[in-house]
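In: Give the three-dimensional model of this entry:
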Amino acid sequence: MAVIDAAVPKRTPWWQHVYVQVLIAILLGIAVGQIWPHVGTQLKPLGDGFVKLVRMIIAPVIFLTIVGGIAHLRDLGGLGRIVLKAFAYFLTMSTFALILGLIVANLVQPGASMHIDPATLDPAKTAGYVAKAEHQSIVGFLLAIIPQTLVSALAEGEILQVLFVAILTGIAITMVGEKSAPLLAVIESAEAVVFRLVAILMKAAPIGAFGAMAFTVGEYGIGVLINLAGLVATFYITSLLFVFVILGVVAWLAGFSIVRLVRYLTPELLLVLGTSSSEAALPNLIEKLEQAGCARPVVGLVVPTGYSFNLDGTNIYMTLAALFIAQACGIHLTLGHQLLLLGVAMLSSKGAAGVTGAGFITLAATLLMVPAVPVAGMALILGVDRFMSECRSLTNFIGNAVATIVVARWEGQLDQAQLTRTLAPAPASA
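Out: Down below sits the predicted model:
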């Protein structure tokens, strides 16, 4: 009997995988930025353009995913349970991240050998960030969640505003019942179109990663890491410790492997690394978590909410960076000061977007409320903040993936068998 070759699926050549292309683009970007710094800085629009393309689609992705997810719940009590469990998880993990940053900073003391005179610091270097931070307040943050109109939330692309409108819309559709069936069908069709658009935009990911990395290295140079290598290395090691130990234990208790989850999300992690923005991979994260067995309503609620309220990497960065500045300036922080810092950071980190520079602004907002640490000391880490931004985004991204799976399991809306199959290593080819 003849063998039908068409029945055998063709293996995709390795160079056609987007994550391979992104990795190659990152390496090329580093090379161009190092060899031709001027050329590298001129390539910034490539990275900025790709991030703008992705941010363009994030609002409709979040809106359609959340509305469809809530509408399929058919039970508003279930919505409340998911939100409460998600925020309980966010608060717990944020606390762990902040405490870990404090502990590591006190043990390693990366800034103790710098002996900087605070009077010599130039506040002008951080004035722009401080000005933005001064406008942050709890009341202002809460009022900013409410958009001017239903349409303006989608038009302006503010994640929390889109989240707010989407939840209200999903609740309204659920309460209307059968009369809303035609609208729900339109929403599901629109969601399919939007995710296909995401797939199209992801083709440009290597170009965006190349431009962003070439600019970073060309503008700041790899050599900038030498003077502050201790802080950068401490931050990366602390983040790895958080992911593979703390989140690793959480994953183990939830019945999956953090290593396998990281392997499963490798393409998205490379995209985050290249663009220094966890938002760039948000649409793909939603899709892949659904494929891994997490129920659609849980994914639709936890992932977008986590992007504003579950920022593990940003939390580690804030306590670690604040203590680094204090140590570099020879300022001794008592336990009371450090507990105050932890409490303020817990509040100021909520609502920080997953984009480049947001963590630095949030740090400024935190230091403004903790007068023991000079805000001008942020100038010490300004040069390497971009390099730490990648690590912040990666840690935030992994933290939100773990949060979604855990909440789905708590809700009984996780297909454990599907998760195991999806995260299992691919069989070796003969």
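
In: make it CA atoms for all contacts and neighbour counts henceforth
Out: OK.

In: which outside residues touch stretch 61-75?
Out: 76, 79, 162-163, 165-167, 169-171, 173-174, 184, 187-188, 190-191, 194-195, 283, 296-298, 300-301, 304 (CA atoms under 8 Å, 6 or more residues apart in numbering).

In: What subset of the residues you listed is buried?
Out: In terms of neighbour count (16 or more other CA atoms under 10 Å), the buried residues within the contacts of stretch 61-75 are 79, 162-163, 165-167, 169-171, 173-174, 184, 187, 191, 194-195, 283, 296-298, 300-301, 304.

In: L311 touches G399, doesn't it?
Out: Yes - under the criterion of CA atoms under 8 Å, L311 is in contact with G399, at a separation of 7.5 Å.

In: Comparing the two, which residue is more hemmed in?
Out: The residue with more neighbours, out of L311 and G399 and counting by other CA atoms under 10 Å, is L311; that gives 29 against 24.

In: Give the burial count for the nearest residue to the more buried one once chain neighbours are set aside, as a bare number.
Out: Of all residues beyond its chain neighbours, the one nearest L311 is N396 (4.9 Å), with distances taken as CA to CA, 6 or more residues apart in numbering. N396 has 26 neighbouring residues, counting by other CA under 10 Å.

In: measure N396 to V20 for me?
Out: Using CA to CA, to the nearest Å, N396 is found at 22 Å from V20.

In: can you give me the helices for the stretch 51-200 of the chain?
Out: With DSSP state H, counting those that start in this stretch as the definition, the stretch 51-200 of the chain shows helices at residue ranges 76-108, 127-134, 138-144, 150-156, 159-176, 181-201.

In: among these, which is the most enclosed?
Out: With neighbours defined as mean count of other CA atoms under 10 Å, those peak in mean count at helix 159-176, which reaches a mean of 21.

In: Please name every helix or strand in contact with it.
Out: The contact analysis (3 or more CA pairs under 8 Å, 6 or more residues apart in numbering; DSSP states H and E) places helix 159-176 against helix 44-73, helix 150-156, helix 296-309.

In: this one next, for a side-by-side:
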Amino acid sequence: MIQIASTPEAGAATRKPWYRSLYVLVLGAIIAGGLIGHFWPELGKDLKPLGDAFIKLVKMIIAPVIFLTISTGIAGMSDLKRVGRVAAKAFAYFLVFSTLALIVGLIIANIVRPGHGLNIDPATLNAGAVAQYADAAHETTIVGFLTGIIPTTLVSPFVEGNILQTLFVSILFGISLAIVGAPAAPVVRALESLSQVVFRVVAILMKAAPIGAFGAFAFTIGAYGVGAIANLFALIATFYLTSLVFVLGVLGLVARANGFSILKLIAYLKEELLLVLGTSSSEAALPSLMQKLETAGAPKSVVGLVVPTGYSFNLDGTNIYMTMAALFIAQAMNIQLSLEQQVLLLLVAMLSSKGAAGITGAGFITLAATLAVVPTVPVAGMALILGIDRFMSECRALTNFIGNAVATLVVARWEGELDREALHAALKSTPKALAAPPDPAAGPGDKEALTAD
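Out: You can find the predicted model right below:
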């Protein structure tokens, strides 16, 4: 295990100036990218490869991070029944709060009515613009999704980058290590040593985060422009407001009930949240999220099970988006949905959000799948929000990210394994601590090293 010196002199020597912290660099990159995208849109669109390349770099390391974290975490468990217990609690949490997110979106959309008064004629919509999403939704089924969790070979998840398949293989491998016991100890030690190397790779890749955020945000503004926001401002503002209410209200109450502050958690994860904002991808911050949750007192085994699974099944932001976007389309075309139809919409959204989990562009695809089962609202209506979906995807990703962080800490607390002292130390933010973000190279289980000032 790699240690960081805890002496005041060492802390002063390793502390970076505030302007060199990842938080400041990513924030500056997002602002610079937005300015370039606005004033030089063609140049902004040309910078898209920077964002794409960074996301590919992070996705490259996600499978090894998940495998090493889960397999070594489960191998260290003395009671394998605990694996099933943690998974059951996680899915219970996902089901309750994903459904609650759908209900919150439904209620606020009915109160605010962001699409009211647009008076869109369905005949004027371009159905061809959303045909690819409708086709993808049609091909996606619950059975196909479940069977797709099983990989073709033991190593194919690491090649294809499928998170759920990697999770499946990692759990099997970890359980096997635990069953074998003492003879497998050298393998466990080797994996723990390898994890230190992999997390050093993560630390190296994170240095490119400002470049990735710069390119991705420059492309977003350059390609879609701030005009797209102005045209459908009511929907965007309502969606962001609803997500904020859900995070601060619902998740805030959950956090308080479990002994921590949602605002302090958000501050603790600020670098990762800015990265998600800049790239519109929550996957870009997955490895760093897992490290920070372990630093905050959640055991490696819980983090390894809950976070990757939550990335596919605990999509609070996506669920809010689906019900709100569906009602917006109906309101814009003056389609009155009865209470029964809205309940049907909610039930279908509960299933379709799981069926399209892990698919690129899942938010738009799940919306298409939901509308396809509720024929009262034409799928072609999605053309109304196609131009602003990129701006809404950022809020979806941010809400999903925070939701999974809260879920992990809550499940760890339910298991009675949340280290309260480590949690409070991690969430206790001071200017000096913010200027010196944790060094991922310290290893996923080295809480003292990662929380050192």
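
In: gap between the residue nearest to L311 of the first structure and R74 of the first structure?
Out: Applying CA to CA to N396 of the first structure and R74 of the first structure gives a distance of 31 Å.

In: got it, and K288 of the first structure?
Out: K288 of the first structure sits at a distance of 24 Å from R74 of the first structure (criterion: CA to CA).

In: corresponding residue for V198 of the first structure in the second structure?
Out: Under the alignment (TM-score structural alignment), V198 of the first structure pairs with V202 in the second structure.

In: ignore the last one, P147 of the first structure
Out: With TM-score structural alignment as the criterion, the equivalent of P147 of the first structure in the second structure is P151.

In: What span of the second structure is stretch 276-285 of the first structure aligned with?
Out: Structural correspondence for stretch 276-285 of the first structure: residues 280-289 of the second structure, per TM-score structural alignment.

In: measure that stretch end to end?
Out: Between the opening and closing residues of stretch 280-289 of the second structure there is a gap of 16 Å (CA to CA).

In: And for stretch 239-252 of the first structure?
Out: The first residue of stretch 239-252 of the first structure is 18 Å away from its last residue (CA to CA).

In: residues in the second structure aligned with it?
Out: Counting by TM-score structural alignment, stretch 239-252 of the first structure falls onto residues 243-256 of the second structure.

In: Enumerate every residue touching P118 of the first structure.
Out: Counting by CA under 8 Å, 6+ apart, P118 of the first structure touches C329, P374, A376, G377.

In: Quick check: of the residues you listed, which has the highest neighbour count?
Out: Most neighbours among the contacts of P118 of the first structure, by other CA under 10 Å: G377, with 28 neighbours.

In: residue in the second structure matching that one?
Out: Alignment of G377 of the first structure against the second structure is given by TM-score structural alignment, with G381 as its counterpart.

In: And for A25 of the first structure?
Out: Across the alignment, which pairs residues by TM-score structural alignment, A25 of the first structure is matched by A29 of the second structure.

In: shouldn't that match be in contact with A213?
Out: Yes - proximity of A29 of the second structure to A213 meets the contact threshold set by CA under 8 Å, at 6.2 Å.

In: how about the helices in the stretch 201-350 of the first structure?
Out: Under the criterion DSSP H, counting those that start in this stretch, helices of the stretch 201-350 of the first structure are mapped to 205-220, 224-227, 229-241, 247-253, 258-264, 266-275, 282-291, 296-309, 312-328, 335-348.

In: Make a markdown table from these and add distance to G69 of the first structure to it.
Out: As requested, the helices of the stretch 201-350 of the first structure are arranged in a markdown table below (distance: least, CA to CA, whole Å):
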| stretch | distance to G69 of the first structure |
| --- | --- |
| helix 205-220 | 28 |
| helix 224-227 | 44 |
| helix 229-241 | 32 |
| helix 247-253 | 24 |
| helix 258-264 | 23 |
| helix 266-275 | 23 |
| helix 282-291 | 11 |
| helix 296-309 | 4 |
| helix 312-328 | 25 |
| helix 335-348 | 28 |
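
In: Now the nearest residue to K270 of the second structure once chain neighbours are set aside: which helix or strand?
Out: Leaving aside its chain neighbours, K270 of the second structure sits nearest to Y23 (6.7 Å; criterion: CA to CA, 6+ apart). Here Y23 of the second structure is covered by helix 22-39, with elements defined by DSSP states H and E.

In: Give me the mean distance between that helix and the first structure.
Out: Superposing on the first structure places helix 22-39 of the second structure at an average distance of 0.5 Å from its equivalents, by mean CA distance after the TM-score superposition for the first structure.

In: and after that helix, which helix or strand comes next?
Out: Sequence-wise, the next helix or strand downstream of helix 22-39 of the second structure (DSSP H and E) is helix 41-46.

In: Check the offset of that following helix from the chain's centre.
Out: Counting by CA atoms, centre = their mean, to the nearest Å, helix 41-46 of the second structure is centred 27 Å from the centre of its parent chain.

In: What span of the first structure is it aligned with?
Out: Mapped onto the first structure with TM-score structural alignment as the criterion, helix 41-46 of the second structure occupies residues 37-42.

In: what sits up against the matching stretch?
Out: Residues lying outside stretch 37-42 of the first structure but in contact with it, judged by CA under 8 Å, 6+ apart, are G29, V32, G33, Q34, G211, A214, F215, T216, V217, G218, E219, G221.

In: Fine by me, thanks again.
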